[in-house]
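Engineer: Please find the sequence and the predicted model below.
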Amino acid sequence: MKIDRHRFSVFDLFLQIRQKISMQKNGSGENPTYLSNSLSRWILVLIFIGAGIALGLLANRLPDRVPDDAPATAFSAQRAMRDVHAIAARPHPTGSPEIEETRRYLMARMTALGLDPQMRTQDAVSARRYTKEIAPAGRMRNIVGVYRGTAPALPAILVMAHYDTAPLSPGAGDDTSGVAAALEIARALRAAGPLRRSVVFLFTDGEEAGLIGASAFFAADPLRHGIGLVLNLEARGDSGKALMFQTSTGNARLIDTYSRTIKSPAADSLMATIYKRMPNDTDLTVALDKGLAGMNFAFVGHQVAYHTALSTPDRLNVASLQHMGDQLLPLVRSFGEADSLDQQNDDSIFTDLFGLFLIVYPPWVGWLLAFIAAGATFSMTGIALVRRRIGWRNMLAGAGGLLAILLGIATLLMLAIRLAALIVRDVSSPYALIGQFDWLLPATLLLGLGTGALLLGTAVRGQPKPVALFLLVAGLAAALLGTFSAIPLALAIVAALLLWAAMGRPQPLAGWFAGAMTLIALLALVMQILLPNGAHMLVWPLLLLAAPLALLLFAPERAARPVGLAILTLPALLIAGLTARSGYDFFLMMGASLPAVATPFLLLTLLALAPLLWSLRRLQTVGMIICALGLGLFIAAAIFARTPTADNPDMVEAFYIADLDKGRGDWVSAKLDRAGWVHRALTQDGGTAKKGSIAPISKEDHWIAPAKTATFNRPQLLLTAGGAGNAYRLTLQAANRNGGRFMRLYLKPSVELRNIRIMDQVAPGTLKAGDWTPVTFHASGADTVRLTMDAAGKGRVEVQMIELVDQWPRGSKVIPLPPHSIAYRRSGNSLIMARTTLAW
């Protein structure tokens, strides 16, 4: 039987065998079953993709909620929800009157649980600096209680959550769910009796303001020296499984305990490794900076509720809270009885297998697997080259073609999201697209797989010109949509060049696949060097695809037999499941605004399916149709995002600025809404809204309308200087006079100011000459806040102070919100401004 090596695929061989059998039976040369078999191949591919999605869904299943009449020693989310309803009845940001009610509730609950709670009041500066701001500071009131163990001298377990919320959010998810879970853990521990180690429960203040409460605790609290392990509870949304997404370094013992203890794990060292390199922080960041061991847990589903008024107890997924407790309570008990909590030198490599159990191995095993996977790939392709079963040009085409597919998928996904963002550009809600997650996920899947199928068909057919032109047009369009971006255009140009160079003629499957696998092997080794705890993302698929590679290179005639087909299809099924599981987690965190994050996972799925897709009839046509469907879903999602709903409301903002020194007031908003509420709010005093600057409060232009002058008390602002020659000490004293939740001071010196202290607490950084630098102090009340700064030589400094009050001026109109609209950011605030200048 003659086989065309340039057009050969596994199923071509299988069909030729079937055809020969049919010819012997029918006595003719016709193949009446070819079309049906072509259809069956498409069905088989869809089955594999569907099975991968099913495995991904399996990994993200949530436990049944445990009822409130469950045994007292068990964690019950239904019981914890009582605390959620009590605490998250309304927003309670740091410095607000509402947070005082939360403190009283927590003190009473902890007392009833026998934790002997103490409230620690402390002026503190955050351990972290954000943007240009000198690290935020404030008067924090942490609440701490201890469930004493039988060996209290041993280092304790710290269970931590923050009880403050974002300004306009009830915070049922972030982080009332964490507080409620901690209280339910304390209740369950008390029901079971003491552990060896004490368990400290810390509810921090000022996390949303910049980790200020955690900074206060780990800097000066008397209990800090007795802590051996920190378990932090967080949320970024109000649904989804509770991910263990961050650990301290040297986590081998922590992961071993987690693996042995948790029945339904949700963790991946790739995610933990990437999170360390992201600009995100939680209270655990402060503990890790102090060298403590720790683990971080959060659920991140339905992010449209994150920091918004949608984060209510009724919307919180009780099963997500149950999953949080199902992990934390067993961990606290296990660590509470552990002989040692010391950190080790090594970080484990780990990932859960579809939520069923955790796969864990040490770094040396990771290196061994990487070398085995890459070595096997290099060896097989090298032998095949020597034996002339494949050509090196075909391998280069495979490597270049796979890279072209990667860049092509990224280009199309960037085009889609930038087009969607353009469609919703005039919508006031910044979460408009995030609320369309259920549309954007399948849209990304369709567009990514469709682009991959289109480009894979180009490798088979060897006609790159029209597809390369298509990518160039897509990249140019993506670059020009909205604000110009050169990134999608650059990706498209490189992808088009690779297509032109690598796919100029039809490619045989074996050589192309070998080249693609060689590229993955090289990338796996690079990833093993740069991100050793995340390299399993490439190493595992490489290992799974080793057998299909060997079959295609050395025994293609056996590929159509049952065992051969199993060798080809089972790895594809497993890889589709693994990539669906990992890709979903990353898409959940970033994909709604950056769908290209799914590109590597889509690429691995396509590579695993390549032997099944190769030379499939109408592959390019089907790819184009799927691309169109995916792009259409992106457009549909953006169109639906333009219409506010109860689950995806319009987010509106209007606030008042009272410039007392200039004797004027203004109504201000960052964006107008289509319902007209913002316009009515801004023009309520008869003014006309125009774009203008509110610097230094914000660098972006805002809509501003003149307002009636309001009666506010001028905040206290006193600036003095002492010294001579090259040594001057500046002292700034400021105080709120209108019950403000916080104050923000903007300083613009003519010379650099060093040695900044806020309420005698050292602040990092300096005040640069000629720049406005903000300094924020939260929960200041009416007490005087003092800053001291040193200057080398004479100079001058301008100061503008903002006192933020959570209400509009008296006499303002009550303007009801339109249906499906909620207040956001600074809406409902008054910013009271005072100025002073000093030369010395």
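Structural biologist: Sure, I can see it. None of the values given here were measured: they were computed from a predicted structure.
Engineer: going forward, measure contacts between C-alpha atoms and count neighbours the same way
Structural biologist: OK.
Engineer: Who are the packing partners of the longest strand anywhere in the chain?
Structural biologist: What stands out as the longest strand in the chain, according to DSSP state E, is strand 134-147. Judged by 3 or more C-alpha pairs under 8 Å, 6 or more residues apart in numbering; DSSP states H and E, the packing partners of strand 134-147 are helix 97-112, strand 118-125, strand 199-204, helix 212-220, strand 773-778.
Engineer: need the ones you listed in JSON lines with distance to residue 835 and mean neighbour count, can you?
Structural biologist: Output for the helices and strands packed on strand 134-147, formatted as JSON lines (distance: least, C-alpha to C-alpha, whole Å; neighbours: other C-alpha atoms under 10 Å):
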{"stretch": "helix 97-112", "distance to residue 835": "27", "mean neighbour count": "16"}
{"stretch": "strand 118-125", "distance to residue 835": "24", "mean neighbour count": "20"}
{"stretch": "strand 199-204", "distance to residue 835": "33", "mean neighbour count": "25"}
{"stretch": "helix 212-220", "distance to residue 835": "27", "mean neighbour count": "25"}
{"stretch": "strand 773-778", "distance to residue 835": "14", "mean neighbour count": "23"}
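Engineer: burial measure for residue 386, as a count.
Structural biologist: Residue 386 has 12 neighbours, counted by other C-alpha atoms under 10 Å.
Engineer: same question but for residue 663, I mixed them up
Structural biologist: Residue 663: 10 neighbours (other C-alpha under 10 Å).
Engineer: Could you measure from the residue nearest to it when sequence neighbours are not counted over to residue 227?
Structural biologist: Spatial nearest neighbour of residue 663, chain neighbours left out: residue 709 (6.9 Å); criterion: C-alpha to C-alpha, 6 or more residues apart in numbering. For residue 709, the distance to residue 227 equals 53 Å [C-alpha to C-alpha, to the nearest Å].
Engineer: do residue 268 as well
Structural biologist: For residue 268, the distance to residue 227 - C-alpha to C-alpha - is 26 Å.
Engineer: Comparing the two, which residue is more hemmed in?
Structural biologist: When neighbours are counted by other C-alpha under 10 Å, residue 268 comes out ahead of the other of residue 268 and residue 227, with 26 against 20.
Engineer: then this one, side by side with the first:
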Amino acid sequence: MPAERSRRRRRVSSRAGRVPGLILVVVLLGLVAWSVAALQPPAPRPADAPTDEFSAARAFEHVQQIAAQTHVAGSDADAQVVEGLVDTLSALGLDTRVQNSVGAWQYEAGSTEMARVRNVVAVLPGSDPTGRLFLMAHHDSVETGPGAADDAAGVSALLEAVRALAAGPQLRNDVVVVLTDAEEACLCGAEAFADSHPLAAGGGVVLNFEARGTSGPPIMFETSRGNAGLADAFAAAAPHPVASSFAVEVYRALPNDTDFSVLLGDGDFTGLNTAFIDGAAGYHTPQDVPERLDRATLQALGDNALAVARELGDRDLVPLSEAGKDDASYFPVLGRLVRYPGSLVWPLAGAALLGVAVLALVLRRRGISTLRRTAAGTALALVPLVLAPLAAQGLWSLLVLIRPDYGSMLDPWRPGWYRLATVAVVLAVVLIWYALLRRRIGPASLAAGGLVWLAVLAAVLAAVAPGGSYLAAWPALAGAVAGILVAVADNRVVRLAAALVAGAVAVVVLAPTVALFFPALGLRTGVAPSFVATMMVVALLPAVEMLFADPDGERGSWAAVAVPGTAVVLAVACAAVGLSVDRFDAEHPVPSQLVYALDSDTGQAWWASTEDDPGAYTAFYVDGRETLPVDFPYLAGEDVATGPAQAADLPAPGVTPVSDVVVGGKRQITVRVAPQRPGVRLLVLDLSVEGGTVTGAQAAGRDVPDVALGEDRLWITFHAPPPSGLQATFTVDGDGPVQLRVIDGSDGLSGLPGFEPRPDGVDAAGTHSSDLVLVGATTALG
């Protein structure tokens, strides 16, 4: 009986000992929820909101007009959009003009992309300008959808913001509204503006507005270099300051571009780039319609555009128009933007390294852990840091196995439950690892080992991506200081307080990044946000330990099973709910990418798809993989899924020689290329010279960039060609034969032999080549 009473007392003591730990974990989970909720956009304001405020309802009326139909560059529908934009801006009192030009971008040796563009440019004059503030978005849509989010939302946000600016006190600086054309095709509208518009000559500060989804908080994700001054202005003005210097570092490392990239590349501009990115399944698809656009997102986008424009409109733009000395570090914390100079990045990383080193020595001095045990904990901490993100990625692979049509998607239509399941998988892996090792290695040794890797990561990031070092430096430093205090004080109250403070630092720094990186990178590449989630869970180990704490030292503690088991159950439950909730239907279709290509020289035709694993609908047309024997845009040199197609009665573009003369010892050939079928939105001119080089070229009066010249082949992709035809001139050095292969492209597969319309629940994928019809032929030029 005494033994039974003793065991009963130990069980009661164990449960009582875990209660504070349970409360602590609940508080930290609440802080996670608060940190994520603070990122979310506000409720949209109605149409009768005060005139000096931004109203999503008023802006949405513009979205409905702009995105009433697909309006690709050069189309009649886009011409109507341009006309409406001119009327709207003129009615607001702005001096509004249309820039008709030809832009060239995305060029490299042997190739370039060009486009005929119509930029809408309007000026709101300032009272005493110190420079120009440019507000930029693009008015064209992709070929596969009306572009309500991308970028009718950005254009509409600027129209409503400019209305509020024009109705208020005159700003100090000139505000130039630039609504570019052909962004989706080649960024050529922005290039034409930077290259030849008089208002671009002196440069200035640019605020660009984009979208890569249909919802979520607008994120200021890219800046010019030396951004400290602009980051301060953004933080001071933006009512919804969702931004991260780590996002800036990531985007700089990616090959992605927007109109903002073009102006930065010009060298005369600085600025900020903003986009909302959740709801990626609808990006560039027929489902990017006004009804799917989140009005709260539109409100947040417009609030920030208006507030930051007012801030910069009254500031001295001279220092902001040039790159500052360094980049700032900044990140969102509970609705505010924490920021500090880049000069503090290395001191903080160094402090984190020093902190964990001191922690290891204090643990040894206090007899809590030997250096050998701390080293073992450090080595073993690599296991969850590697295994948890891989397990999270494995969950996505399992979901694709269950639902194969996910394979071509960045994110499902309704990813919320899957994201929770992914975080739960991370939590389960870390907790299982911890439960298995905490008695053998020691809780303090494992927690310290995790902090060592965070401190090392802080130093690595300080060297290669300084704007991201904060992610590891602050949790490592806070955890090290807390650990030292606990080791020295050896007091339960101190232990709770230290775990709360260190855990809170880790949560407010890392939870927003996890929440933002899931939509940014998608579940398809969920390993990256999962790694950040793993960092957060590892930093929270001192708080988690209080759920495991067993005062009587019993080895069979139920918590060692129950705590990680709860995470496993949560992961399974969330994944199951996700599979139930996210189903394909007419409004949330399976994406299908299909191209028809016809070579008029041989009469051979193909169906082709860039899908890695073609879905059921696409597989009806393709039966293998190959590189097509002749080059077509978007397919040239690529291993694509293909299948034989019946040759359609489609004429190839006509090539008419205009002149062939020798100038300065070089052959100069001028041709006119005219589409022979309606709806052509692009022309490819593929000139090859046997034994010679192309030393000069011009299309529609615009010189081809020098970078593209000097090879024996020149590939020009010209978007929005003139309906009457495109005139091009080539200068060739060499006496060898010259041939010109010309390809035109139009949208829509209906009417082609063998084509069957997609069934309900399947629709065109969001790519620039979906439903593209390509017809090519070769002309010998002697």
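Structural biologist: It's in. The shown structure was predicted, so the numbers you read here are calculated from the model rather than taken from an experiment.
Engineer: Provide the TM-score value for the superposition.
Structural biologist: With the length set by TM-score structural alignment, normalised by the length of the second structure, the two chains reach a TM-score of 0.88; 756 aligned residues with a C-alpha RMSD of 3.4 Å.
Engineer: before we move on, back to that, the helices and strands packed on strand 134-147 of the first structure: which one's closest to residue 817 of the first structure?
Structural biologist: Closest approach to residue 817 of the first structure among those is made by helix 97-112 (22.3 Å; C-alpha to C-alpha).
Engineer: so what's the counterpart of residue 79 of the second structure in the first structure up against?
Structural biologist: Under the alignment defined by TM-score structural alignment, residue 79 of the second structure is paired with residue 100 of the first structure. Counting by C-alpha atoms under 8 Å, 6 or more residues apart in numbering, residue 100 of the first structure makes contact with nothing.
Engineer: how far away is residue 100 of the first structure from residue 164 of the first structure?
Structural biologist: Note on residue 100 of the first structure: its distance to residue 164 of the first structure, by C-alpha to C-alpha, is 10 Å.
Engineer: can you list the residues that contact stretch 350-360 of the first structure?
Structural biologist: Here stretch 350-360 of the first structure makes contact (C-alpha under 8 Å, 6+ apart) with 55-56, 58-61, 255-256, 259, 263-269, 348-349, 361, 533, 578, 581.
Engineer: Residue 342 of the first structure: what's it in contact with?
Structural biologist: So residue 342 of the first structure contacts 228, 293 (C-alpha under 8 Å, 6+ apart).
Engineer: Tell me the secondary structure at the nearest residue to residue 99 of the first structure once chain neighbours are set aside.
Structural biologist: Distances taken as C-alpha to C-alpha, 6+ apart place residue 92 nearest to residue 99 of the first structure, at 4.6 Å, with adjacent residues excluded. Three-state call for residue 92 of the first structure (DSSP: H, G, I helix; E, B strand; the rest coil): coil.
Engineer: I figured residue 92 of the first structure hits residue 98, correct?
Structural biologist: Yes: when contacts are counted by C-alpha atoms under 8 Å, residue 92 of the first structure is listed as touching residue 98 (5.0 Å).
Engineer: wait, the residue nearest to residue 663 of the first structure sits on residue 662?
Structural biologist: No: here residue 709 of the first structure does not reach residue 662: they are 10.2 Å apart, not a contact under C-alpha under 8 Å.
Engineer: Which stretches in the stretch 401-550 of the first structure count as helices?
Structural biologist: Assigned by DSSP state H, counting those that start in this stretch, the helices in the stretch 401-550 of the first structure fall at 437-461, 464-480, 486-502, 509-530, 536-544, 546-554.
Engineer: Could you say which of the ones you listed is packed most deeply?
Structural biologist: Most buried of the helices of the stretch 401-550 of the first structure by mean neighbour count (mean count of other C-alpha atoms under 10 Å) is helix 437-461; its value is a mean of 25.
Engineer: what's the angle from that helix to helix 486-502?
Structural biologist: 30 degrees (axes from the mean of the first three to the mean of the last three C-alpha atoms, to 10 degrees).
Engineer: quick one, helices of the stretch 451-600 of the second structure?
Structural biologist: Under DSSP H, counting those that start in this stretch, the stretch 451-600 of the second structure gives helices at 470-489, 492-521, 527-539, 541-548, 559-581.
Engineer: I meant to write the stretch 651-782 of the second structure there.
Structural biologist: Using DSSP H, counting those that start in this stretch, helices in the stretch 651-782 of the second structure do not occur.
Engineer: one step back: ok, average deviation of whichever helix or strand comes after the longest strand of the first structure from the second structure?
Structural biologist: Toward the C-terminus, strand 134-147 of the first structure is succeeded by strand 156-162 as the next helix or strand (DSSP states H and E). If you overlay the two and look at strand 156-162 of the first structure, the average distance to its match in the second structure is 0.6 Å (mean C-alpha distance after the TM-score superposition for the first structure).
Engineer: corresponding residues in the second structure for strand 156-162 of the first structure?
Structural biologist: Counting by TM-score structural alignment, strand 156-162 of the first structure corresponds to 132-138 in the second structure.
Engineer: Map residue 327 of the first structure across to the second structure for me.
Structural biologist: Under TM-score structural alignment, residue 327 of the first structure pairs with residue 304 in the second structure.
Engineer: ok, how many other residues are close to its match?
Structural biologist: Close neighbours of residue 304 of the second structure, defined as other C-alpha under 10 Å, add up to 24.
Engineer: which SS class is it?
Structural biologist: Assigned by three-state DSSP, the conformation of residue 304 of the second structure is helix.
Engineer: Excluding covalently adjacent residues, which one is nearest to it?
Structural biologist: Per C-alpha to C-alpha, 6+ apart, closest to residue 304 of the second structure is residue 238, 4.9 Å.
Engineer: and that neighbour, what does it touch?
Structural biologist: Listed by C-alpha under 8 Å, 6+ apart, the contact partners of residue 238 of the second structure are 303, 304, 305, 307, 308.
Engineer: try 6 Å
Structural biologist: Contact analysis of residue 238 of the second structure by C-alpha atoms under 6 Å, 6 or more residues apart in numbering lists 304, 307, 308.
Engineer: which one in the first structure is aligned with it?
Structural biologist: Using TM-score structural alignment, residue 238 of the second structure pairs with residue 262 in the first structure.
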